[in-house]
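Engineer: A structural model of the following input is requested.
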Amino acid sequence: MTDDKHRHTLLVVDDGPENLRLMHELLHRDYQLRVASSGANALAIAQRTAPDLILLDVMMPDMDGYEVCRRLQANPLTRDVPVLFLTAKQQAEDQQYGLDLGAVDYLSKPLEPTVLLARVRSQLRLKLAADQLRQRNADLDQEVAQRTSELQAVHDVTILALASLAETRDNETGNHLRRTQNYVRALAYKLRELPRFAAVLDDESIELLYKSAPLHDIGKVGIPDHILLKPGRFEPHEFEVMKHHPRLGYAALVKAEELLGMPVPFLRIAKEIALYHHEKWDGSGYPEGLSGEAIPLSARLMAIADVYDAVISRRVYKPEMPHAKAVAIIREGCGTHFDPQVVQAFLSLEQEFQDIAQRYADTDETLQAKQQLLTTAQPRLSA
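Structural biologist: Below is the predicted model:
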């Protein structure tokens, strides 16, 4: 006897008292035993105690061993417990039937004690190995999930860090990034209610849109300070320089993808948004003058999100404007600046847009920090 054997619990199922006494005599010194005289009782004990091995008689009244095995296999709590059939039925087809149900072995009555003990030991060793393998797989799954979560967190932080880099160099605030990405996600969820958008706006695509949206103005890092940080309106020649930021952002993201050496789904959408979010439905936008559905859907969503937020938000150079004013501007731009269907989605989401704007509203401290940035930058602007 070993301590290992005492850890094993065997469930013996037989409707014959003499058979149960015999099994008890053969096994009780080496194993912890549970006994059941019916199939129903066996199922209850198996679910309650999770034995390491079940020795199961086939021919029993009410519920035979085959049905017990079938139910054990169907129950997630007991499907991994090995079943060893004990029966006087010795036909090959009977044995095959039992093995097909999921039994691991088949012993014929009358039992030979040495063979029974050898088969029990063998099945318990296999059970131990299978349990260890399952545990190892579970540990690996948990480790993979944790690593995946960590990589996703790094991925998200990297996006926000890049977006924040651009934000520190212009008049926008970090909350502008949060507001616009939430506007875009709300629009996407609304649009996918329409059959024509349902296929392209699945959960994964919307999540990529949400996470890519903060990179829409990443190209502003390439605009000279004396233009980017100008507190008033741009002169025509200054605006022409500003109009380069979509291409600069796109080029930066293309370079990032090249360095990775493989295409990345979120960068594909980020490139679309960065390059095309200033295009207009009627073709009068920039940088390529695309029109209609030639403009990627991601950029058409961002166009409304960006304009709405620009209108309602305070800036160091302008006061905030009311929600109604932003709605009027977007409604007026329907079919010229904006995709009409995206406008309709926006109009049905007015309250949600207002809720997002309030949730991520800029504080006085945030605006003061931006003012300080501009003040600090003035020596550079005049240099």
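
Engineer: going by C-alpha atoms from here, please, whenever you check contacts or count neighbours.
Structural biologist: Will do.

Engineer: which ones are touching Glu167?
Structural biologist: For Glu167, the contact set (CA atoms under 8 Å, 6 or more residues apart in numbering) comprises 173-174, 217.

Engineer: now with 10 Å, please.
Structural biologist: 160-161, 173-177, 214-215, 217-218, 220-221, 370 (CA atoms under 10 Å, 6 or more residues apart in numbering).

Engineer: with Pro287 instead?
Structural biologist: By CA under 10 Å, 6+ apart, the neighbours of Pro287 are 243-247, 275-279.

Engineer: and it, how close does it get to Cys334?
Structural biologist: Going from Pro287 to Cys334 by CA to CA, to the nearest Å gives 20 Å.

Engineer: alongside the first, I'd like the structure of this one:
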Amino acid sequence: MQSSMGKATVLVVDDTPDNIELIKNILNQEYRVKAATNGQQALKVSRSNNKPDIILLDIMMPDMNGYEVCRKLKSDPLTMHIPVMFISAKTELQDEALGFELGAVDYITKPISPMLVKARVRAQLALVNQHRELEVLVKSRTHELEKTRLEIIQRLGIAAAYKDNETALHVTRMSLFTKLLAERYGANKEWVELVHLAAPMHDIGKIGIPDNILLKPGKLDKDEWEIMKLHSQYGAKILGNHDFPLLRMATDIALYHHEKWDGSGYPKGLIGDSIPLAARMAAIADVYDAVTTARPYKEAWPEDRAIKLLEDGAGAHFDPELVKLFLSCLPDIRKVQSQHAEKHSAHE
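Structural biologist: Coordinates of the predicted model:
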């Protein structure tokens, strides 16, 4: 974050050292300039503790082009708020349009004008500071409205639990597990709170599954299982397509929390980090709570067996890095389990 006392940090990403040197010479009097010569290096620097305030990104790079770098930056809560400016020799209108579609704030074509680069960088950093000030003002004025809306959303998550063999406490525990994982991941406070409040909605689509299937005591047959799998799509339809960040995240979790890292999940067979991060986190939290909690049809697994399930599923069912982070949260997870343990009656 830009310091009021020091220089803002600009990250220049280009596979040509001469281009990096040129931009450094233009900006280094006003800003602290860092450089990366490929996409992976750019992502690493952007996710570090000393994040850049703005990124100047080339498009035509080997291995990972600038468009893919931008997509990854904008899909990660650690980096999604960093403004990205493309600086590229690609001059077609469709190239520029794609850059803005991916979330860039500006697009400058080569050969560059030093004065133009300075002016555009200065303008974007000023907008970032203005946006931060406005966010504080808006949050203070909408606090009560947010509290009401969030309470309604949490109640919907509990409503889905009443329809299933789960309990309201399952919803509470798994959402707190997801929050712990997001905090350990290093996401900002706003994103952590969003995933905490969106996670209870993961199974809202089960409202649309017939009771004879949802509550069947025995194993589902092939046709019944195909109907059961539709709950992820039903959940997305119930939540709808909205501009509210919380509902967008809740929709992602509801739709994708049964996707698997290796592409064998449903409903779309997404692979790896193409699965939304919030859904990957919720999947781990949901499974861990499900297996460690007793139900009328099963006993609770001991912790070591549940840990082995996650470790064995890392890289197949689950995001392997998130599994490591989740297991590092075990002391806090145990506290949640103790504070929100099941009682004799369901739906506390």
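
Engineer: before we move on, back to that, from the contacts of Glu167 of the first structure, pick the one nearest Phe353 of the first structure.
Structural biologist: His176 (12.8 Å; CA to CA).

Engineer: show me what the closest one aligns to in the second structure.
Structural biologist: Residue correspondence to the second structure (TM-score structural alignment): His176 of the first structure is matched to His170.

Engineer: surely its match is in contact with Ile158?
Structural biologist: Yes - using CA atoms under 10 Å, His170 of the second structure is in contact with Ile158, at 9.0 Å.

Engineer: which residues do the two both contact?
Structural biologist: 200, 347.

Engineer: just the ones of the contacts of Pro287 of the first structure in helices?
Structural biologist: Per DSSP state H, helices hold the following members of those: 245-247, 275-276.

Engineer: now the residues you listed as a markdown table including neighbour count and distance to Ala303 of the first structure?
Structural biologist: Below are these laid out as a markdown table (neighbours: other CA atoms under 10 Å; distance: CA to CA, whole Å):
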| residue | neighbour count | distance to Ala303 of the first structure |
| --- | --- | --- |
| His245 | 22 | 15 |
| Pro246 | 25 | 13 |
| Arg247 | 21 | 16 |
| Leu275 | 27 | 11 |
| Tyr276 | 27 | 9 |
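
Engineer: quick one: which of these is nearest to Ala145 of the first structure?
Structural biologist: Taking these together and measuring to Ala145 of the first structure by CA to CA, the closest member is Leu275, at 34.0 Å.

Engineer: now the closest residue to that closest one other than its chain neighbours: how far from Glu288 of the first structure?
Structural biologist: Using CA to CA, 6 or more residues apart in numbering and skipping residues adjacent in sequence, the residue nearest Leu275 of the first structure is Pro246, 4.4 Å away. Distance, Pro246 of the first structure to Glu288 of the first structure, using CA to CA: 10 Å.

Engineer: ok, now Glu67 of the first structure?
Structural biologist: The value you get for Glu67 of the first structure to Glu288 of the first structure, if CA to CA is used, is 71 Å.

Engineer: again, but for Gln47 of the first structure
Structural biologist: Taking CA to CA, one finds Gln47 of the first structure at 67 Å from Glu288 of the first structure.

Engineer: same deal with Tyr360 of the first structure?
Structural biologist: Distance from Tyr360 of the first structure to Glu288 of the first structure, by CA to CA: 32 Å.

Engineer: and Tyr308 of the first structure, by the same measure?
Structural biologist: 22 Å.

Engineer: so what does Asp309 of the first structure match up with in the second structure?
Structural biologist: By TM-score structural alignment, Asp309 of the first structure lines up with Asp289.

Engineer: quick revisit: just the buried subset of the contacts of Glu167 of the first structure, please.
Structural biologist: The neighbour count (16 or more other CA atoms under 10 Å) marks 160, 173-177, 214-215, 217-218, 220-221, 370 as buried among these.

Engineer: of these, which belong to helices?
Structural biologist: 160, 174-177, 370.

Engineer: which of these sits closest to Ala252 of the first structure?
Structural biologist: Leu160 (15.1 Å).

Engineer: spatially, what comes nearest to the equivalent of the closest one over in the second structure if we skip its sequence neighbours?
Structural biologist: Counting by TM-score structural alignment, Leu160 of the first structure corresponds to Gln154 in the second structure. In space, and not counting its chain neighbours, Gln154 of the second structure is closest to Pro200: 6.3 Å by CA to CA, 6+ apart.

Engineer: any figure for the gap between the alignment partner in the first structure of that neighbour and Thr49 of the first structure?
Structural biologist: Using TM-score structural alignment as the criterion, the counterpart of Pro200 of the second structure in the first structure is Pro214. Plainly put, Pro214 of the first structure is 54 Å away from Thr49 of the first structure if you go by CA to CA.

Engineer: same deal with Leu347 of the first structure?
Structural biologist: 60 Å.

Engineer: for the stretch 1-150 of the second structure, what spans make up the strands?
Structural biologist: Taking DSSP state E, counting those that start in this stretch as the criterion, the stretch 1-150 of the second structure carries its strands at 9-13, 32-36, 54-57, 84-88, 106-109.

Engineer: now the third one, how far from the chain's geometric center?
Structural biologist: Its chain's average C-alpha position is 21 Å from that of strand 54-57 of the second structure, according to CA atoms, centre = their mean, to the nearest Å.

Engineer: list the residues that contact Leu145 of the second structure.
Structural biologist: So Leu145 of the second structure contacts Lys139 (CA under 10 Å, 6+ apart).

Engineer: noted, bye for now.
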